[in-house]
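Participant: got a structure for you, letters missing:
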């Protein structure tokens, strides 16, 4: 979404590159385990005295200055006597991460070390969370284009992508097969009507950012309608978060992966319809899956989203947004459709 940024902090610096030049910097800056081994998802059990273990999971969200927001909860089980859902603070130290805080009416303490998390109630009658770090992946990451699809950004590991389908040569190519946001938005040279789009994106690690100032970009259909790209990991989804049709439709669940993970959009878009005289007769609709989770199905779009062109057209380009954040894209392809309903 196009808004003025209040501030921007980027942990890694990218050297100046000539247009369309292969970035030569180390790709370690894109490895989540090397950048921040604590951030991300954890799975395990909640252990309570005299009770059977209950499945549990956690999200660890970096918030800058070696501090973290740690959200832990038990998974839905029909006969659980009590289902704790806690939010505490993590502080990174030389020995690991120390956990502490008051939540759900109890005082909690614990640590994360070597990929294992333990969080317990500071009482001999309390329970304990025992979890381990996991790396989740989108089930559609690396999805191959079907026969007849138009490859807009080919993906091959170890090879810089061909960016010739795009009109902005200032965007950077990386040897991991990705294209990184440069100066200014980037449009496809082709235009599309009814279409199926597969797109993969990677949010940068920006722990000091908040809200729209954290890994912001977006993909516009027909240069008008934006499914949001943003670091919304661990948040209660709102109309401006990742997976939203910006300020039109809120995601029913948060399907985001942590920053530096490759995430996927799989989207079907039906263009607006027009009469023989050229008058608009039907609004466009869109079906959106984020990381394999369906968030919107045939969502009608009655107006352009913020930052999009006004008016309705039969065909238009895709636009990837520059919002001042080094978001990366890869494996983008489009399949032209003729949707009858």
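Facilitator: Cool, the structure landed. Predicted model only: the values in this text are computed from it and were never measured.
Participant: okay, CA-based contacts and neighbour counts for the rest of this
Facilitator: Will do.
Participant: so residue 103 sits right up against residue 89, yeah?
Facilitator: No: contact between residue 103 and residue 89 fails when scored by C-alpha atoms under 8 Å: they sit 10.2 Å apart.
Participant: residues near residue 91, how many?
Facilitator: Residue 91 sits with 17 neighbouring residues when counted by other C-alpha atoms under 10 Å.
Participant: surely it touches residue 97?
Facilitator: Yes: if you go by C-alpha under 8 Å, residue 91 and residue 97 touch, sitting 5.4 Å apart.
Participant: would you map the helices across the stretch 51-200 of the chain?
Facilitator: Using DSSP state H, counting those that start in this stretch, no helices are found in the stretch 51-200 of the chain.
Participant: just to revisit the earlier point, residue 103 and residue 89: who's more crowded?
Facilitator: Using other C-alpha under 10 Å as the criterion, residue 103 and residue 89 rank with residue 89 on top: 19 against 14.
Participant: nearest residue to the more buried one other than its sequence neighbours?
Facilitator: Distances taken as C-alpha to C-alpha, 6 or more residues apart in numbering place residue 69 nearest to residue 89, at 5.1 Å, with adjacent residues excluded.
Participant: for residue 129, see how far away the one you found is.
Facilitator: For residue 69, the distance to residue 129 equals 16 Å [C-alpha to C-alpha, to the nearest Å].
Participant: distance from stretch 128-138 to the middle of the chain?
Facilitator: From the chain centre to the centre of stretch 128-138 is a distance of 18 Å (C-alpha atoms, centre = their mean, to the nearest Å).
Participant: residue 69 and residue 129: which is more packed in?
Facilitator: Neighbour count, other C-alpha under 10 Å: between residue 69 and residue 129, residue 129 has more, with 25 against 18.
Participant: near the nearest residue to the more buried one once chain neighbours are set aside, how many other residues are there?
Facilitator: Counting by C-alpha to C-alpha, 6+ apart, residue 46 is the residue found nearest to residue 129 once chain neighbours are left out, at 4.5 Å. Residues near residue 46, counting by other C-alpha under 10 Å, number 26.
Participant: against that first model, consider the following:
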């Protein structure tokens, strides 16, 4: 009887069901090495090209809606700056996109508190799939002398890959992401034809070089292309931590 029991355990251990059940903690998909080297970024250039769609003009949120109810976005706009209002939840663009070039600038408050993932946490969802709260997340976080798992620091594709380098500026200084996004393509039967890819410059420094994503972001468990989708909005996250809210400015996009 003992021999049959051992065989049964081995069979179960090799099954997909057993693998999913065993991987049930956020820490299972967190990397701590290698640690990206630190580099000092150059001067920012935020002028939008002539063919860009201006997603935030410094005056209003006409291009955005609340994810909660699809009503008007309720984050704070003041003096050309958009600041997260955590009480109203995430916001996303009214328009949907496939392939694009995106520029966005963000600022961690100079008086930021907390540590690790509780220090200015937000996220730029490069495509918000509308399937639950899934999307493809480029992490936004204060990673200037702030230790956390490396595939969760600023410039990472959250829980999938670390940035090539740490190009963070100090809290209180404006930072920029320039993104080239290639959306995934699905076959008629819903299976994956080509995976999503992304290139990211963080403060003008390359941190993601045509990285192939494994699927939409998952907080627990491994990413996968479980469901097909088409064009998607771009989402900004109002993270649930209690640190001071971050701000954005100069958001524009060019469809490719």
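Facilitator: Looks like it arrived, so ask away. Given the structure is predicted, the values throughout are model-derived calculations rather than measurements.
Participant: picking that back up, what lines up against the residue nearest to residue 89 of structure 1 once you look at structure 2?
Facilitator: Following TM-score structural alignment, no counterpart is assigned to residue 69 of structure 1 within structure 2.
Participant: ok, and the closest non-adjacent residue to residue 80 of structure 2?
Facilitator: residue 58 is the one closest to residue 80 of structure 2 (C-alpha to C-alpha, 6+ apart), at 3.8 Å.
Participant: what separates the one you found from residue 82 of structure 2, distance-wise?
Facilitator: Taking C-alpha to C-alpha, one finds residue 58 of structure 2 at 7 Å from residue 82 of structure 2.
Participant: residue 279 of structure 1: neighbouring residues, count only.
Facilitator: 10.
Participant: list the residues that contact the residue nearest in space to the middle of structure 1.
Facilitator: Centroid-nearest residue in structure 1: residue 256, 4.8 Å away (criterion: C-alpha atoms, centre = their mean). By C-alpha atoms under 8 Å, 6 or more residues apart in numbering, residue 256 of structure 1 lies in contact with 231, 232, 233, 234, 242, 243, 263, 290, 291.
Participant: trace the first one over to structure 2, please.
Facilitator: Using TM-score structural alignment, the equivalent of residue 231 of structure 1 in structure 2 is residue 142.
Participant: pretty sure its match contacts residue 107?
Facilitator: No: under the criterion of C-alpha under 8 Å, residue 142 of structure 2 makes no contact with residue 107, lying 9.0 Å away.
Participant: give me the more crowded residue out of the two.
Facilitator: Higher neighbour count among residue 142 of structure 2 and residue 107: residue 142, with 29 against 24, using other C-alpha under 10 Å.
Participant: the more buried one and residue 182 of structure 2, how far apart?
Facilitator: Distance from residue 142 of structure 2 to residue 182 of structure 2, by C-alpha to C-alpha: 26 Å.
Participant: same check, this time on residue 174 of structure 2
Facilitator: 26 Å.
Participant: one more: residue 48 of structure 2?
Facilitator: The spacing between residue 48 of structure 2 and residue 182 of structure 2, counted by C-alpha to C-alpha, is 20 Å.
Participant: now residue 103 of structure 2
Facilitator: The separation that residue 103 of structure 2 has from residue 182 of structure 2, given C-alpha to C-alpha, amounts to 15 Å.
Participant: coming back round to it: name the residues contacting each of residue 142 and residue 107 of structure 2.
Facilitator: Residues touching both residue 142 of structure 2 and residue 107 (C-alpha under 8 Å, 6+ apart): residue 171.
Participant: I figured residue 241 of structure 1 hits residue 234, correct?
Facilitator: No: the pair residue 241 of structure 1 and residue 234 does not pass the contact test of C-alpha under 8 Å, sitting 11.0 Å apart.
Participant: ok, these two, which is more surrounded?
Facilitator: Neighbour tally, residue 241 of structure 1 and residue 234, criterion other C-alpha under 10 Å: the higher count belongs to residue 241, 27 against 20.
Participant: residues in contact with the corresponding residue of structure 2 for that one?
Facilitator: Under the alignment (TM-score structural alignment), residue 241 of structure 1 pairs with residue 153 of structure 2. With contacts defined as C-alpha under 8 Å, 6+ apart, residue 153 of structure 2 is in contact with 139, 140, 141, 142, 143, 162, 163.
Participant: with residue 237 of structure 1 instead?
Facilitator: Contacts of residue 237 of structure 1 (C-alpha under 8 Å, 6+ apart): 250, 251, 252, 253, 254.
Participant: what's the burial count for the counterpart of the second one in structure 2?
Facilitator: Matched by TM-score structural alignment, residue 251 of structure 1 corresponds to residue 163 in structure 2. The local packing count at residue 163 of structure 2 equals 25, with neighbours defined by other C-alpha under 10 Å.
Participant: over to residue 151 of structure 1?
Facilitator: Residue 151 of structure 1: 18 neighbours (other C-alpha under 10 Å).
Participant: cool, residue 118 of structure 1 as well?
Facilitator: Quick note: residue 118 of structure 1 (other C-alpha under 10 Å) scores 18 neighbours.
Participant: how near is it to residue 112 of structure 1?
Facilitator: When residue 118 of structure 1 is compared with residue 112 of structure 1 (using C-alpha to C-alpha), they lie 7 Å apart.
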